[in-house]
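Undergrad: Next input, structure requested:
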Amino acid sequence: MSPERRALRQTLEALAFEGILHPAPGGWSVGALRVRVPWRRQPGGRVRLLADPQDARGRPLTLPALGRGLAQAGHDPATLLRAMRRSAHFLRAAGPLRADRLRLTGPALEAALIEGHPYHPGFKARIGFTDADNAAYGPEAAASFAPLWLQLDPALIRRAGSDVAAGLAAPGAIPVHPWQWARLCDDPVIAGWRTAGRLRLLEGGPLMRATASLRTLAPVAGGDHLKLSLGVGVTSSVRDLVPWSVPVAPAISGWLAAVVASDPALAGLKAFLQKPESWDSQRGLL
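TA: Okay, here's the model as predicted:
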């Protein structure tokens, strides 16, 4: 299936599930558009197309036609269509699936997971990334790069928990994604802090590669993953790190650990999690 066909089919499935498309004989309707396609509903309620969609005349449905139908129904389709086109573009750039990927592990497997989200219309949109950004920082290219590290006046930041820089950079340093820094460094506030000596850009740090989550980086030499704030749009949200979200991850991790520990059927998973050398932890950055 071509990336464009996948983007269109996946979008129709999502729009039908969300009730934006209305049931019609042989398919759905939205605005003046009639979509003809066989489909089935999965046990969880999700819609799955069984063939490529057509319009009322039996012609292959196109993105512009879908956009016109959505606009006629009172929706603004611009963002959706952009996400669909960009997803198809980046999926095509990722190339074909590797035949041996079921035998891969670690970073090699992360680079081989090119499909993106199985449900969301913008499954690989990465709004904010150019082709060059995607080649430099996307997981599919498996390119190595070093996050930047900032030394800040302690009065400018609030800390809790362990030092995110431990073993990676100078004590107390704060990591930032190179893509993010390129967009922050000329900000008047940041520039003022640098001029006043309240913010310094440090040298060094281990090389890392992006994981499938894009903003989480894995050291090439192994070790803790680093989760960074990244102002890129992925599946309907910009991947920044807002204050309320930071303590959620350890709380969920603690709950899951308790569930695993309490269930004898998960003994194998418990043993796996108790071996630090068998998995990488993540460090969140506010």
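
Undergrad: Every contact and neighbour count from this point should use C-alpha atoms.
TA: Fine.

Undergrad: Show me the helices in the stretch 1-150 of the chain, by range?
TA: Along the stretch 1-150 of the chain, counting by DSSP state H, counting those that start in this stretch, helices occupy 3-17, 63-72, 78-94, 106-112, 131-137.

Undergrad: just checking, what packs against the longest one?
TA: In terms of contact count using 3 or more CA pairs under 8 Å, 6 or more residues apart in numbering; DSSP states H and E, helix 78-94 is assigned the packing partners helix 3-17, helix 63-72.

Undergrad: what does the first one give?
TA: On a contact count with 3+ CA pairs under 8 Å, 6+ apart, helix 3-17 meets strand 47-49, helix 78-94.

Undergrad: do the same with the second one
TA: Contact analysis of helix 63-72 by 3+ CA pairs under 8 Å, 6+ apart lists strand 27-30, strand 33-36, helix 78-94 as its packing neighbours.

Undergrad: Please repeat the previous calculation with a cut-off of 6 Å.
TA: Helix 63-72 sits against no helix or strand, with contacts defined as 3 or more CA pairs under 6 Å, 6 or more residues apart in numbering; DSSP states H and E.

Undergrad: when you compare where that helix runs with where helix 78-94 runs, what's the angle?
TA: Angle of helix 63-72 versus helix 78-94, following axes from the mean of the first three to the mean of the last three CA atoms, to 10 degrees, is 160 degrees.

Undergrad: Identify whichever of the helices of the stretch 1-150 of the chain lies nearest to residue 282.
TA: If you check each of the helices of the stretch 1-150 of the chain against residue 282 by CA to CA, helix 106-112 wins as the nearest, at 14.2 Å.

Undergrad: What residues sit buried inside the closest one?
TA: Across helix 106-112, burial judged by 16 or more other CA atoms under 10 Å covers 107, 109, 110, 111, 112.

Undergrad: surely residue 41 meets residue 17?
TA: No - Residue 41 is beyond contact range of residue 17, at 9.0 Å (criterion: CA atoms under 6 Å).

Undergrad: Alongside the first, I'd like the structure of this one:
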Amino acid sequence: MTGPQPSQQPGPSHTPQPPGPPGAPSEQPPPSGPSDEILRSTVRLARLAFSAAAASVFLRDEDRGLLVFEASSGVGEDHLVGSAIPEGHGIAGWVAGTGETMIVRGVTEDDRFDREFALSTGLVPDVVMAVPMEHAGEVIGVLEVLDPKTDGIGDLDAMDLLAELAHQSTAALVLILERRRAEAESAALAAPAPAGPASSDPVARLRAVLAAATGPRAATARTLVETLADLLEQQQHVDHEQHVDHEQHVDHEQHVDHGQHLDHEQRDGR
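TA: Reported below is the predicted structural model:
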């Protein structure tokens, strides 16, 4: 993680247009567990520590290209969890993409600020502070605080404190990711195999594997599987052409043999 950025950055505001209607959830919140409670405690602590209006943890969903509200405290906490914003948009998206901490003041002055979305959450902030949540060298989430009070400690110390909170709770986010990947894999294994000839079709089998792909390498797996599928389809076409050529060659040879046999019979008749 690089050093904090205490001044306004050129990235978008923290309130991008979501993939559906403003504030609409992307999915139902999953069942709670100990890891979820740790994240809820983290956002409550972050909000209270900075006397902020709200705090949230975003989970990075690379498969769908989204940042999902995983936990929230303060304004909007009753409906934000489970909703999502497009990855790469807003302050949270900028932090997720760069791995840098940042604080933006006067965010409502930014032309990229989406006031309609902010109003749908119940809060139009003036200050946004956000830090990445990293694991094994990759950003897997973002901890964001809206309208924090940093007058007593200063922006740099405030971001250091928020970064420490994010570091301490990243393990919980990792456990949530692993749990969901395991659930997705179990669901894929439990799914019935395709019936009939399609189950032996190599292209269909590759596409089935692609459908079950999860995790940060899913995009790479998708490209690889699609390439293999294209190669197999091309090979099937080549095999078919070779088969047709072989049949035509056999027919030609048979015709030639038949003609030679007739010539031989005619010579014998003379």
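
Undergrad: quick one: TM-score?
TA: Superposed pair, TM-score by TM-score structural alignment, normalised by the length of structure 2: 0.24. Supporting alignment: 100 aligned residues with a CA RMSD of 5.5 Å.

Undergrad: Output the helices of the stretch 1-150 of structure 1 in CSV, with distance to residue 267 of structure 1 appended to each entry.
TA: Formatted as CSV, the helices of the stretch 1-150 of structure 1 follow (distance: least, CA to CA, whole Å):
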stretch, distance to residue 267 of structure 1
helix 3-17, 37
helix 63-72, 49
helix 78-94, 38
helix 106-112, 23
helix 131-137, 37
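
Undergrad: what about the ones you listed, which gets the closest to residue 225 of structure 1?
TA: When the helices of the stretch 1-150 of structure 1 are compared by CA to CA, helix 106-112 sits nearest residue 225 of structure 1, at 11.3 Å.

Undergrad: Quick one: the strands in the stretch 101-250 of structure 2, in order.
TA: For the stretch 101-250 of structure 2, the strands defined by DSSP state E, counting those that start in this stretch cover 102-105, 127-135, 138-146.

Undergrad: before we move on, back to that, comparing residue 41 and residue 17 of structure 1, which shows the higher neighbour count?
TA: With neighbours defined as other CA atoms under 10 Å, residue 41 of structure 1 and residue 17 compare such that residue 17 has more, 16 against 12.

Undergrad: so how far is residue 39 of structure 1 from that one?
TA: Counting by CA to CA, to the nearest Å, the gap from residue 17 of structure 1 to residue 39 of structure 1 is 12 Å.

Undergrad: re the thing from before, find the residues that touch each one of residue 41 and residue 17 of structure 1.
TA: Both residue 41 of structure 1 and residue 17 are in contact with residue 47, where contact means CA atoms under 6 Å, 6 or more residues apart in numbering.

Undergrad: Switch the strands of the stretch 101-250 of structure 2 over to JSON lines; also include distance to residue 229 of structure 2 and mean neighbour count.
TA: Converted to JSON lines, these look like this (distance: least, CA to CA, whole Å; neighbours: other CA atoms under 10 Å):
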{"stretch": "strand 102-105", "distance to residue 229 of structure 2": "44", "mean neighbour count": "23"}
{"stretch": "strand 127-135", "distance to residue 229 of structure 2": "33", "mean neighbour count": "25"}
{"stretch": "strand 138-146", "distance to residue 229 of structure 2": "30", "mean neighbour count": "26"}
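
Undergrad: Now tabulate those strands in TSV and tack on distance to residue 117 of structure 2.
TA: Shown next, in TSV, are the strands of the stretch 101-250 of structure 2 (distance: least, CA to CA, whole Å):
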stretch	distance to residue 117 of structure 2
strand 102-105	18
strand 127-135	15
strand 138-146	14
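
Undergrad: mind checking which of the ones you listed is nearest residue 187 of structure 2?
TA: Comparing the strands of the stretch 101-250 of structure 2 by CA to CA, strand 138-146 comes nearest, at 23.0 Å.

Undergrad: so which of the helices of the stretch 1-150 of structure 1 comes closest to residue 262 of structure 1?
TA: helix 106-112 (28.2 Å).

Undergrad: Now do the closest one: which elements does it pack against?
TA: Using 3+ CA pairs under 6 Å, 6+ apart, no helix or strand is in contact with helix 106-112 of structure 1.

Undergrad: Where do the helices of the stretch 101-250 of structure 2 begin and end?
TA: 115-121, 155-190, 202-211, 218-269.

Undergrad: if I look at residue 233 of structure 1, how far off is residue 183 of structure 1?
TA: Using CA to CA, residue 233 of structure 1 is found at 15 Å from residue 183 of structure 1.

Undergrad: Comparing those two, which shows the higher neighbour count?
TA: Between residue 233 of structure 1 and residue 183, residue 233 has the larger neighbour count (other CA under 10 Å), namely 18 against 10.

Undergrad: Tell me the secondary structure at the more buried one.
TA: Three-state call for residue 233 of structure 1 (DSSP: H, G, I helix; E, B strand; the rest coil): strand.

Undergrad: what about the residue nearest to residue 91 of structure 1 when sequence neighbours are not counted, distance to residue 251 of structure 1?
TA: Leaving aside its chain neighbours, residue 91 of structure 1 sits nearest to residue 3 (6.3 Å; criterion: CA to CA, 6 or more residues apart in numbering). As judged by CA to CA, residue 3 of structure 1 and residue 251 of structure 1 stand 38 Å apart.

Undergrad: go on, residue 67 of structure 1?
TA: With CA to CA as the criterion, residue 67 of structure 1 and residue 251 of structure 1 are 41 Å apart.

Undergrad: Neighbour count for those two, which is higher?
TA: Remark: of residue 67 of structure 1 and residue 251, residue 67 carries more neighbours, 20 against 11, as counted by other CA under 10 Å.

Undergrad: For residue 252 of structure 1, see how far away the more buried one is.
TA: With distances taken as CA to CA, residue 67 of structure 1 is found 39 Å from residue 252 of structure 1.

Undergrad: what's the answer for residue 6 of structure 1, then?
TA: Using CA to CA, residue 6 of structure 1 is found at 33 Å from residue 252 of structure 1.
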